[in-house]
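Asker: build me a structure from this.
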Amino acid sequence: MALFDDDRSPLPESSGLDEPSHRRGPRPVRERIGWWAAIVATVIGIVFALFPTPYVIERPGPVYDTLGTAEHGDEEIPLIEIPDERTYPTEGELNLLTVSVVGRPGSTPTWFEVLGAWLDRQQSVVPVEAIFPPGLSNEDRDAQNSAAMVDSQQDAIAAALVELGYDFPREVTVSGVVEDGPADGVLQDDDVVLAVNGTEVFSIDELRSAVQDNGTDAPAELTVLRDGEEVSVEVTPTDNGGTAVLGIGVRMVYEFPIDVELQLDDVGGPSAGMMFALGIVDKLTPGAMTGGEIIAGTGTIDSSGIVGPIGGIRQKLWGAKDAGATVFLAPESNCDEVTGHVPDGLDVFAVTDLDQAREIVEAVGEDADTDAFATCPTS
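Answerer: Model prediction:
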């Protein structure tokens, strides 16, 4: 008598075949459930991956040479024009960097895109609210960034002209007083702050520093220009998250001695200030400051030339590398973000002010020794 496995059937004697058939019967219930579970999990994974995320992606954006031109409508125009002054030929490039953001509230990247960005050194994944604060519309944010760019361009012009020895009014002007704040009833809109405790201030950063030095335990003596007359007032700063503040808004008002025109469309924020200032200095001084080298950098700047921190510096490093730069000027206060993220072949110098940045560019242009200048650690 022949024996057969459970899932086999005996061959009819008349079949003429020597071997049994291998027709399979129904799979066990447990195996079928496992297959269905795998299929459902795959479908759920694909659907989930295509869903929006609470993140946006930062990646390197366009690079602009402040010594060159950019598209403006249907024509190419210089980023820096100084129509009524003698300017000098330049060489090389002084590149400002930008960051492109992928996604907006209501239209964020998918999980597939986020995973790809996590695995890419040139990109960063950040919470959407870090770029788009809640309660602020996209239009308001874009308007703020545009205003910040305009203000930074004015600061860049001022910093460059101060660096070159021009003398002109730089007024730290009150643009608002916080109700029930320490300066309420003491300072007024359009007051020009001339000095704090006898020390003159010519920039917003200098005002902030002087108020911080005063502290919150004693009143600060402010000399202000009001309706054409100097007035002395006292304001006791209050603490705001560890910072001494007067409870006022301020803006800079300049009266430039020469006409400097900066053109850059569709770019927001204040981070182009230092590179614009360097470009202005290069155009107004004999000799090519870069020596033909491609130099990139980023940083805010105030009228006294102080260079401040910016966002997205890791993406800007890669943007500089892709544009052919070998030297990168970074705000010293951003060095902690730079360490461990420097592309090969790029030297990153830490700068604190315009004068130092200019010295580095000139040293690179002259192929001089740059060992005396501070660098951001690569690792």
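Asker: only C-alpha atoms from now on, for both contacts and neighbour counts.
Answerer: Fine.
Asker: separation between Ile306 and Met274?
Answerer: 9 Å (Cα to Cα, to the nearest Å).
Asker: can you list residues touching both of the two?
Answerer: Residues within reach of Ile306 and of Met274 at once, by Cα atoms under 8 Å, 6 or more residues apart in numbering, are Leu354.
Asker: out of the two, which sits in the busier spot?
Answerer: Taking other Cα atoms under 10 Å, Ile306 and Met274 do not tie; Met274 has more neighbours (34 against 21).
Asker: tell me the secondary structure at the more buried one.
Answerer: Look at Met274: counting by DSSP: H, G, I helix; E, B strand; the rest coil, its state is helix.
Asker: contacting residues for it?
Answerer: Contacts for Met274 were tallied using Cα under 8 Å, 6+ apart; they are Ala156, Gly297, Thr298, Gly299, Thr300, Ile301, Val307, Leu354.
Asker: just give me the closest of those residues to Arg59.
Answerer: Thr298 (15.4 Å; Cα to Cα).
Asker: distance check, the closest one against Pro52.
Answerer: Using Cα to Cα, one gets 32 Å for the distance from Thr298 to Pro52.
Asker: cool, Pro182 as well?
Answerer: Here the criterion is Cα to Cα. By it, Pro182 lies 45 Å from Pro52.
Asker: again with Leu284
Answerer: The spacing between Leu284 and Pro52, counted by Cα to Cα, is 50 Å.
Asker: now swap in Gly45 and tell me
Answerer: Relative to Pro52, Gly45 is positioned 13 Å away (Cα to Cα).
Asker: between those two, which is the more surrounded one?
Answerer: More neighbours surround Pro52 than the other of Gly45 and Pro52, with 19 against 13 (other Cα under 10 Å).
Asker: is it true that that one touches Arg104?
Answerer: No: if you go by Cα atoms under 8 Å, Pro52 and Arg104 don't touch, sitting 10.5 Å apart.
Asker: out of the contacts of Met274, which are inside helices?
Answerer: Within the contacts of Met274, residues falling in helices by DSSP state H are Ala156, Leu354.
Asker: closest one of the contacts of Met274 to Val235?
Answerer: For those, the nearest to Val235 is Ile301 (27.4 Å; Cα to Cα).
Asker: how many other residues sit next to Thr42?
Answerer: 12.
Asker: again, but for Pro377
Answerer: Neighbours of Pro377 under the rule other Cα under 10 Å: 16.
Asker: what is the burial count for the residue lying closest to Leu50 once chain neighbours are set aside?
Answerer: In this structure, Leu50 finds its nearest non-sequential neighbour in Thr110, 5.1 Å apart by Cα to Cα, 6 or more residues apart in numbering. Applying other Cα under 10 Å, we find 19 residues neighbouring Thr110.
Asker: Glu85 now?
Answerer: When neighbours are defined as other Cα under 10 Å, Glu85 has 12 of them.
Asker: ok, now how distant is it from Gln154?
Answerer: Per Cα to Cα, Glu85 is found 18 Å from Gln154.
Asker: this one next, for a side-by-side:
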Amino acid sequence: MSEPAGIPANPPSAVREHPAIRFPDVRPRRLRRAGWGALVAAAAASLALAFVPSPYVVEVPGPTFDTLGATDAGPLIEIDGAQTYPTEGELRLLTVAWFGSRDRPLSWVDVAQAYVDPARSIIPMDAAFPPQLTIEESNEAGRIDMQNSQQAAVAAALLHEGYDIESDVRVAGVIPDSPADGVLEEGDRILRVNGETAYDVYSIRASIAAVDGPTELDIERDGEPMTVEVTPLVEGDQRLVGIYPSHEFTFPFDVDIELPNVGGSSAGMMFALGIIDELTPGAMTAGTHWAGTGTVTALGDVGPISGIVQKMHGAVDAGASHFLAPVENCGDVVGHVPDGLTVLAVDTLDDAIAAIDAVAMNEDISGLPTCG
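Answerer: Here you go, the predicted structure:
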């Protein structure tokens, strides 16, 4: 059979080796050169990347503190004017720390290393350090949040134990150029928000979040009642009016919480549990090492927090065997529980106490709520 027209029967001699002629094989050398070139380029790119700032910070487990114990400043919880009782075990609150800031941004290499560590999370810079706030304003907000958290925890614990308390909710500060600027003033007493009684900071935030559109506040300024209206700024799922609210309660005796250099509100539930344990006969934990996190309102509702994955790893590192997680954080918990930690989900302070009591009495806890 003849070959098709236009295609020679044999390839050109230029690409066929003659038995008596050997052509040097230059392909491996070219490949080697290309390979070395790629490696050099990759190394140069990696070196350059090491110095390129990223728009992220890395969240890591921070220090932990036993609310039944002490810090360098003394007992973490000290009660004066009421009968207290010995405790056992631990009720440990947890914190997170950040690597990186606007002044000292992390490189992309730092971010890549954090990506493979299950105890670390990568957070957008704007989420960690809101661009509308200075560092000083962020620190002040954290300080006020911690103060509010401690006050609400004392209120929740004493109300749980049957004591009467009174509350006074005020504007501790107004953020410049925010919706509240020029409408609310530092020192204003907040009576109602959108018709709901302002019992504490958390009830204010809940009332603002529950209504679309302008927020109506009944306030008292210099003894005079008035009603004002503020249109919140919407950022993600938050509605912000631009104030630092604070609350003060009148308690029947003194409860001091001493925890220097820690900000935020996520320790509220653990503060309340520590106070209740000291005020009631018998050790609540029966020697078990607990850790947990969550805000708490004066009425005992437990709310969600950030950084719960890092806090679970911090709990394990601190030797805790059981962990209390807010129900609303369960989506972040599932699939991220470290080995050796039993996580129980709670919605109220009563839920937390019931879980601790069940473990202390060696009861079957399989029926208790979890994040599974």
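Asker: overlay them and tell me the TM-score.
Answerer: Remark: TM-score between the superposed chains equals 0.79 [TM-score structural alignment, normalised by the length of the second structure]; 349 aligned residues with a Cα RMSD of 3.6 Å.
Asker: residue ranges for the helices of the second structure, please.
Answerer: Here the second structure has its helices, by DSSP H, at 27-50, 108-115, 125-128, 135-160, 201-209, 268-279, 308-317, 330-333, 349-360.
Asker: can you pull the contacts of the aligned partner of the residue nearest to Leu50 of the first structure in the second structure?
Answerer: Mapped onto the second structure by TM-score structural alignment, Thr110 of the first structure lines up with Ser107. Residues near Ser107 of the second structure by Cα under 8 Å, 6+ apart: Leu49, Ala50, Phe51, Val52, Pro53, Ser54.
Asker: take those and map them onto the first structure. Which survive?
Answerer: Contacts conserved in the first structure for these, using both residues aligned by TM-score structural alignment, their matches' Cα atoms under 8 Å: Leu49, Ala50, Phe51, Pro53, Ser54.
Asker: need the contact list for the fourth one.
Answerer: Spelled out, that is Pro53 of the second structure. For Pro53 of the second structure, the contact set (Cα under 8 Å, 6+ apart) comprises Pro105, Leu106, Ser107, Trp108.
Asker: grab the nearest non-local neighbour of it.
Answerer: Leaving aside its sequence neighbours, Pro53 of the second structure sits nearest to Ser107 (Cα to Cα, 6+ apart; 4.6 Å).
Asker: what's the distance between that neighbour and Asp117 of the second structure?
Answerer: Taking Cα to Cα as the measure, Ser107 of the second structure falls 16 Å from Asp117 of the second structure.
Asker: then Phe249 of the second structure?
Answerer: Distance from Phe249 of the second structure to Asp117 of the second structure, by Cα to Cα: 43 Å.
Asker: of these two, who's got more company?
Answerer: Legend: neighbour count by other Cα under 10 Å for Phe249 of the second structure and Asp117, higher for Phe249 (17 against 10).
Asker: need the counterpart of the more buried one in the first structure.
Answerer: In the first structure, the residue matched to Phe249 of the second structure (TM-score structural alignment) is Tyr254.
Asker: which residue lines up with Val359 of the second structure in the first structure?
Answerer: Mapped onto the first structure by TM-score structural alignment, Val359 of the second structure lines up with Val364.
Asker: tell me the one among the contacts of Pro53 of the second structure nearest to Pro63 of the second structure.
Answerer: Distance to Pro63 of the second structure, by Cα to Cα, is smallest for Leu106 among these, at 21.4 Å.
Asker: how many neighbouring residues does the closest one have?
Answerer: 21.
Asker: verify the contact between it and Tyr56 for me.
Answerer: Yes: if you go by Cα under 8 Å, Leu106 of the second structure and Tyr56 touch, sitting 6.9 Å apart.
Asker: which neighbours do these two share?
Answerer: In contact with both Leu106 of the second structure and Tyr56: Gly100, using Cα under 8 Å, 6+ apart.
Asker: contact partners of stretch 323-335 of the first structure?
Answerer: With Cα under 8 Å, 6+ apart as the test, stretch 323-335 of the first structure has contacts from 63, 293-299, 307-310, 313, 317, 320, 345-352, 357, 376-377.
Asker: stretch 333-344 of the second structure too?
Answerer: Applying Cα under 8 Å, 6+ apart, the contact partners of stretch 333-344 of the second structure are 118, 308-309, 312-313, 316, 320-325, 355, 368-372.
Asker: if we can go back for a sec, what separation do you get for the residue nearest to Pro53 of the second structure and Val333 of the second structure?
Answerer: 28 Å.
Asker: then Thr71 of the second structure?
Answerer: Noted for Thr71 of the second structure: a distance of 29 Å to Val333 of the second structure, by Cα to Cα.
Asker: which one's more surrounded, the two?
Answerer: Between Thr71 of the second structure and Val333, counted using other Cα under 10 Å, the more crowded position is Val333 (21 against 14).
Asker: quick one, what contacts the aligned partner of Ala141 of the second structure in the first structure?
Answerer: Taking TM-score structural alignment as the criterion, the aligned counterpart of Ala141 of the second structure in the first structure is Gln144. Residues near Gln144 of the first structure by Cα under 8 Å, 6+ apart: Gly269.
Asker: picking up where we left off before, okay, the contacts of Ser107 of the second structure in JSON lines with distance to Arg239 of the second structure next?
Answerer: Formatted as JSON lines, these follow (distance: Cα to Cα, whole Å):
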{"residue": "Leu49", "distance to Arg239 of the second structure": "37"}
{"residue": "Ala50", "distance to Arg239 of the second structure": "38"}
{"residue": "Phe51", "distance to Arg239 of the second structure": "37"}
{"residue": "Val52", "distance to Arg239 of the second structure": "34"}
{"residue": "Pro53", "distance to Arg239 of the second structure": "31"}
{"residue": "Ser54", "distance to Arg239 of the second structure": "28"}
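Asker: just the buried residues of these.
Answerer: Neighbour counting by 16 or more other Cα atoms under 10 Å classes Pro53, Ser54 among these as buried.
Asker: how many residues are close by Gly215 of the first structure?
Answerer: Neighbour count for Gly215 of the first structure, taken as other Cα under 10 Å: 19.
Asker: list the contacts of it.
Answerer: Gly215 of the first structure neighbours (Cα under 8 Å, 6+ apart): Pro237, Ala244.
Asker: residue nearest the centroid of the second structure?
Answerer: The centroid of the second structure falls nearest to Ser306 when counting by Cα atoms, centre = their mean (1.9 Å).
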